[in-house]
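Participant: just a sequence and a predicted model for now, questions to come.
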Amino acid sequence: MLSSILILSIPAATKACSEETALGHRVNGTLPLNDPSLSALSREPFKHKIKTLVPSLDGSGHFAHRSGKFYNKVNDIIGPNSNQKCSIHHWAERGIAGRGVLLNYHEYAKKKKIYFNPYETCRNSFKDLGNCGKEHGIDIRPESAGGDTRIGDILFIRSGWREAYNNRSEETQILDSANKEHPTFGGLGQEQATFDWLHDCYFAAVAGDYPSFEAWPASESYHHLHEYILSLWGMPLGEMLCLDKLAQKCCELKRWTLFSTSAPANCLNGVGSHVNGLAML
């Protein structure tokens, strides 16, 4: 599962290097995890195994559409007719880089006295996300509709899940982990306005500190957001990112846009990866 975004302050040396990205080219310098197949210095060779957790749930090869197909009409990622169309290594080849936009929903909800418990099926409505953006001076609508979101932006949403996790007792954390049958988490609500917004903005990726990004379980009257984001659109989806420090820095600087990079694991047939992310302001 995608996770962990790091935040660094920008000293003069880092800022001076920003002009080196003027042409916008991205080149991957990381070997695939299985290359070379025979490691040097008696190191053990890389081993990769796909583990099925839930039927039709596994990433673009993590979550299948209810039709049973993954992105690119792939219907087999581990069986005899499997292919590599949905492998995470395709993202690793060029990485993910672009302008990030952070919505600090956690602080917004506290300020407006909106109840949101990351461990309950609480739903971020499109209206609340829009009002959160206004608090930051950002119109979250796409540029084509008069908003501030550009094609290729990377969306980050902080719900406060990590803070809630740290405030729970160790016993409660163990119980949460053991409740695999009927987990409940807060996240984006499955409403048509949210589906339309995520589609029309043409985000390069979306991510949050939520364990599931969308409210879980999903509303019965709608499909899962995962089905659209991963299975239909092939859009990278990050979960359980560390956004607390980033939100603090954005608040200090009074700016909510940043330069963001991600280097997914270069794993052939991989269905997920740590984000290996870096945010720079």
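Facilitator: That came through, no problem.

Participant: only C-alpha atoms from now on, for both contacts and neighbour counts.
Facilitator: Will do.

Participant: not counting sequence-adjacent ones, nearest residue to Leu230?
Facilitator: Excluding the flanking residues, the one nearest Leu230 by C-alpha to C-alpha, 6 or more residues apart in numbering is Ser60, at 4.9 Å.

Participant: likewise for Ser82?
Facilitator: Per C-alpha to C-alpha, 6+ apart, closest to Ser82 is Asp76, 4.6 Å.

Participant: likewise Leu102?
Facilitator: Closest to Leu102 by C-alpha to C-alpha, 6+ apart is Phe156, at 4.6 Å.

Participant: next up, a structure to set beside the first:
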Amino acid sequence: MTDSPSMSEVLKDCPKNWGRWGEDDEVGALNFLTAEEVLRGVQHVKQGKVFPVQLKMGDPNGDPVWPGRRAAERLMVIDEGNWIGGSAPEFPGGLHYADDFITAFLQGSTQYDALGHVWYDGEIYNGYDAKTTIGGLKKASVLPIAEKGIVGRGVLLDMARYRGKDRLEKGETFTHEDLEACAEKQGITIEKHDIILIRTGFLGSFHEDGPVKFYDGFNEPGLTFSKELVEWFHEREIPNLVTDTIANETTYEPDTGVALPLHCALMRNLGVTFTEICDLEALAEDCASDNQYAFLYAAAPLKIVEGTGAPVNPIVVK
């Protein structure tokens, strides 16, 4: 929107973590996830329940992706049909096999964003020149995140259930104060260095309502920008924000019309990693049934050299 303020205007008084972990840092707030934080997360493994929270990839019914991206496409290269048709190789002993490949946006499924994925004013995370993104991310790519891995105490905040809904509506917003209220109702406390998982239920509308309705007037529900919210993330030293939406925040700010300011305020400025398009439904149902909303969270995106992001199947263990 041409009459919207610039990102630098919107975020002018917000904190940054640039230089906090040195001038060469590329993993940002994940530095908070020390060995002690891993052990703190392990303390919440009580039942041995395992929840892989990746959304299906290459689903024949379609994949919800950011508008303009294509869903993953899988193609068979060889299968039993090749042997039936006489076009397959012959191996001693009579072995047959199947092979396929996939074409996908690196951020076209459940995935981690690289810290260099978004920027403004010519600088990405930690002050690296935005020109380092040309042809591939030479700085702050997804590779350092993938090489570190992400393990710690995770907390689910079920905003849809908190508001008494199956899913939040398009453009529906909530704040850090809503997150605190949701946690209180669930009987937990958001602690320093927690990995925050937020369920909106919104992705359910992709299959229930169909892609046409899902993308019509596209404006996801989610966190909405305020200086106080950014300071809340900064003070609590949150390393990772995980949601069941495509972009982890409401698409357009209701007050300014600015698109995705939290990508810039949290990821670009604070180094908070974003995990998007997660399937939190089974986890949310289980948390509601046993009232255990804190758990061990572990994830490692694919090690894509110079990648802007990478697919991931995070694991929650209760």
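Facilitator: That came in fine, so what should we check first? Since this is a predicted model, take the numbers as computed values, not measurements.

Participant: sorry, back to before: in structure 2, what residue corresponds to the residue nearest to Ser82 of structure 1?
Facilitator: Here Asp76 of structure 1 is matched to Lys131 in structure 2, going by TM-score structural alignment.

Participant: what number of residues lie near that match?
Facilitator: By other C-alpha atoms under 10 Å, 14 other residues sit near Lys131 of structure 2.

Participant: next one: Tyr105 of structure 1
Facilitator: Residues contacting Tyr105 of structure 1 under the criterion other C-alpha under 10 Å number 24.

Participant: just to revisit the earlier point, counterpart of the residue nearest to Leu102 of structure 1 over in structure 2?
Facilitator: Checking TM-score structural alignment: Phe156 of structure 1 goes with Leu197.

Participant: surely its match is in a strand?
Facilitator: Yes. Assessed with DSSP: H, G, I helix; E, B strand; the rest coil, Leu197 of structure 2 lies in a strand.

Participant: what about the most centrally placed residue in structure 1, distance to Glu252 of structure 1?
Facilitator: In structure 1, the residue lying closest to the centroid (C-alpha atoms, centre = their mean) is Gly238, at 1.6 Å. Counting by C-alpha to C-alpha, to the nearest Å, the separation of Gly238 of structure 1 from Glu252 of structure 1 is 25 Å.

Participant: and Ile157 of structure 1, by the same measure?
Facilitator: Ile157 of structure 1 is 17 Å from Glu252 of structure 1, where distance means C-alpha to C-alpha.

Participant: again with Tyr202 of structure 1
Facilitator: Tyr202 of structure 1 is 29 Å from Glu252 of structure 1, by C-alpha to C-alpha.

Participant: related to what we said a few turns ago, spell out the secondary structure type for the match of Asp76 of structure 1.
Facilitator: helix.

Participant: tell me where the stretch 51-200 of structure 2 has strands.
Facilitator: All strands of the stretch 51-200 of structure 2, identified by DSSP state E, counting those that start in this stretch, fall at 73-78, 99-103, 111-113, 150-158, 173-174, 195-199.

Participant: what residues in structure 2 pair up with stretch 183-195 of structure 1?
Facilitator: Aligned using TM-score structural alignment, stretch 183-195 of structure 1 spans residues 218-230 in structure 2.

Participant: and stretch 242-253 of structure 1, by the same measure?
Facilitator: Using TM-score structural alignment, stretch 242-253 of structure 1 pairs with 279-290 in structure 2.

Participant: buried residues, that stretch. List them.
Facilitator: Asp279, Leu280, Glu281, Leu283, Ala284, Cys287 (16 or more other C-alpha atoms under 10 Å).

Participant: same thing with stretch 231-242 of structure 2?
Facilitator: Quick answer for stretch 231-242 of structure 2 (16+ other C-alpha under 10 Å): Glu231, Phe233, His234, Glu237, Ile238, Pro239, Asn240, Leu241, Val242.

Participant: please narrow those to those residing in helices.
Facilitator: Counting by DSSP state H, the part of those found in helices is Glu231, Phe233, His234.

Participant: identify, from those residues, the entry nearest to Glu172 of structure 2.
Facilitator: Nearest to Glu172 of structure 2 among these: Phe233, at 20.4 Å, using C-alpha to C-alpha.

Participant: what distance do you get for that closest one to Ile246 of structure 2?
Facilitator: Phe233 of structure 2 is 20 Å from Ile246 of structure 2, by C-alpha to C-alpha.
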